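>>> Let's see this in three dimensions:
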Amino acid sequence: MDKKRFSIKDIPGWAVMLAIFGVLYLTGLHTEAIGQVQRLLLATGVKNADVPETTTDLSTTSEPTAYTGTRAGAGFKMQTLDGKQVNFENLKGKVVFMNIWATWCPPCVAEMPNIQKLYEKVGSDKIAFVMLSVDEGGVEKVKKFIDKKGFTFPVYMPAGPMPQEFYSNAIPTTFIISPEGEIVAKQEGMADYDNQEVRDFLQGMVKK
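Down below sits the predicted model:
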């Protein structure tokens, strides 16, 4: 009786996919792989960032935070990747684009290249970018990730408790804050920010 020779073609497709994902997971590359797929989805324009149509209309896809004269992020302290402490309130008078992210988050990884492009194109010292990492692995892990990717936007980590107004049900979450300190747009989940609508919105809030 002839013995059937084993062939790689006999391996079920699901087993191959499971093995591939297992290798990616064990090597830490699964985040990158998923991020690449989601980046392709962003390139199709299926998820553009939601911003108000004008700077006078503050309606957003999420409920805006109610304020009683207190600036968003009041008392919040951040740390740069070289260890310097920064008060969020130092950004007073500027338009703030703040993105909350983590290195282990595939949607965060997917949208970061288009945020980098937005940062390069906006080109205004009156618009501050705050890429706030919530990684628990320490500064070195985040710094290694940023250096590897070649990103040049400002990256921070919390140096104290996060203010309630910055809490979110998901990451990434992006906030756009007016020079007066009001959250005028909030985007939960990944989105494409490298478009004219977002650039016009940010630049339109800049005080002349």
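
>>> switch to C-alpha atoms for all contacts and neighbour counts from now on
OK.

>>> Now do the SS call for Phe175.
On the three-state scheme (DSSP: H, G, I helix; E, B strand; the rest coil), Phe175 is labelled strand.

>>> From Pro161, how far off is the closest residue to Gln79 other than its chain neighbours?
Leaving aside its sequence neighbours, Gln79 sits nearest to Gln85 (Cα to Cα, 6 or more residues apart in numbering; 4.5 Å). Gln85 sits 14 Å away from Pro161 when distances are taken as Cα to Cα, to the nearest Å.

>>> higher neighbour count, these two?
Gln85 (15 against 10; other Cα atoms under 10 Å).

>>> what's the spacing between the more buried one and Met157?
Taking Cα to Cα, one finds Gln85 at 10 Å from Met157.

>>> Overlap of the contact sets of the two?
Listed as contacting both Gln85 and Met157 by Cα atoms under 8 Å, 6 or more residues apart in numbering are 78-79.

>>> just to revisit the earlier point, test my guess that the residue nearest to Gln79 contacts Met78.
Yes. Gln85 is in contact with Met78 according to Cα atoms under 8 Å; the separation is 5.7 Å.

>>> Now the common contact residues for the two.
Among the neighbours of Gln85, those also in contact with Met78 (Cα under 8 Å, 6+ apart) are Ala159.

>>> Where does Gly22 sit, in terms of helix or strand?
helix 13-27 (DSSP states H and E).

>>> need the next SSE after that helix, C-terminal direction.
Per DSSP H and E, the helix or strand that comes after helix 13-27 is helix 30-43.

>>> Give the next helix or strand downstream of that next one.
Helix 30-43 is succeeded, C-terminally, by strand 77-80 (DSSP H and E).

>>> quick one: that following strand to chain centroid distance?
17 Å (Cα atoms, centre = their mean, to the nearest Å).

>>> one more to line up against the first:
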Amino acid sequence: MKLRLLPALVAITFLNLTAAAAEPPLAKFAAGEVANFTAHAEPRPLEAIAFQDADGAERSLADFEGQVVLVNLWATWCAPCRHEMPSLDRLAEAIDDPDFSLVAISLDRSGADKAKAFLDEIGVENLDFYIDPTARTGMRLQAFGLPVTILIGRSGRELGRLVGPAEWDSEEAQDLIRAALAGGS
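Down below sits the predicted model:
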């Protein structure tokens, strides 16, 4: 009887170890305010995207090469986006690391003035302004709703994403970003 149980116990142990090994490295940080963050088992390539800064100059994710980047796609007409923007502003202040950039890209088709006015209205002080008035960035990054926030590793590959709003200045969100900074991917 004991010999029959041994193979079953070995199989169960193996399956448990395999499942634990397959868990994406950042998955354990998807908790609390960022519980909806979906970490990828392997970093995923991203399509090239183009957007503009506050001066209208063309920018791309390549401008942030070698950094961990949190890309947030938002619009002024998106109520959840409007709600989470102050927490993104506080996050930008809280994580003062030269290897981290927070890139909040407005997808407002009505132009930069409306988006800038909203950020001024809520007192944003720590976020740089970026916009893609064509909204192609959302399509290329497969954002089928807003807000969408994508965590990108130093390699320029997507580590994971969160669809919907979050309190980005929460301890859990900061732990997630610090783990990405420590992980080096």
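
>>> quick one: the helix holding Gly22 of the first structure aligns where in the second structure?
On the second structure, no counterpart of helix 13-27 of the first structure exists by TM-score structural alignment.

>>> same check, this time on stretch 167-178 of the first structure
With TM-score structural alignment as the criterion, stretch 167-178 of the first structure aligns to 142-153.

>>> quick one: contacts of that stretch?
43, 66-75, 78, 80-81, 138, 158-165, 180-181, 184-185.

>>> show me what contacts Ala115 of the second structure?
75-76, 106, 108.

>>> again, only this time at 10 Å
Residues in contact with Ala115 of the second structure (Cα atoms under 10 Å, 6 or more residues apart in numbering) are 74-77, 105-109, 121, 129-131.

>>> Now render those residues as a markdown table, adding distance to Leu146 of the second structure.
Shown next, in a markdown table, are the contacts of Ala115 of the second structure (distance: Cα to Cα, whole Å):
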| residue | distance to Leu146 of the second structure |
| --- | --- |
| Trp74 | 6 |
| Ala75 | 8 |
| Thr76 | 10 |
| Trp77 | 10 |
| Ile105 | 11 |
| Ser106 | 10 |
| Leu107 | 9 |
| Asp108 | 11 |
| Arg109 | 14 |
| Glu121 | 20 |
| Phe129 | 17 |
| Tyr130 | 16 |
| Ile131 | 14 |
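
>>> Just the buried ones among the residues you listed, please.
74-76, 105-108, 129-131 (16 or more other Cα atoms under 10 Å).

>>> Which members of those residues occur in strands, if any?
74, 105-106, 130-131 (DSSP state E).

>>> Could you check how far the residue nearest to Gln79 of the first structure is from Pro163 of the first structure?
Taking Cα to Cα, one finds Gln85 of the first structure at 16 Å from Pro163 of the first structure.

>>> Likewise for Gly83 of the first structure?
Counting by Cα to Cα, the gap from Gly83 of the first structure to Pro163 of the first structure is 21 Å.

>>> one step back: find residues that contact each of Gln85 and Pro161 of the first structure.
With Cα under 10 Å, 6+ apart as the test, Gln85 of the first structure and Pro161 both reach 77-78.

>>> which SSE is the residue lying closest to Thr174 of the first structure once chain neighbours are set aside in?
The shortest distance from Thr174 of the first structure to any residue other than its chain neighbours is 4.3 Å, reached at Asn99 (Cα to Cα, 6+ apart). Remark: Asn99 of the first structure resides in strand 95-101, with elements defined by DSSP H and E.

>>> Give the aligned range of that strand in the second structure.
By TM-score structural alignment, strand 95-101 of the first structure lines up with residues 68-74 in the second structure.

>>> Kindly report the same for stretch 139-149 of the first structure.
So stretch 139-149 of the first structure sits over residues 112-122 in the second structure, by TM-score structural alignment.

>>> re the thing from before, for the following helix or strand past the strand holding Asn99 of the first structure, which positions count as buried?
Using DSSP H and E, the helix or strand that follows strand 95-101 of the first structure in sequence is helix 106-122. Within helix 106-122 of the first structure, the residues scored as buried using 16+ other Cα under 10 Å are 106-119, 122.

>>> post-alignment, helix 106-122 of the first structure versus the second structure, mean distance?
Compared with the second structure after the fit, helix 106-122 of the first structure shows a mean deviation of 0.8 Å (mean Cα distance after the TM-score superposition for the first structure).
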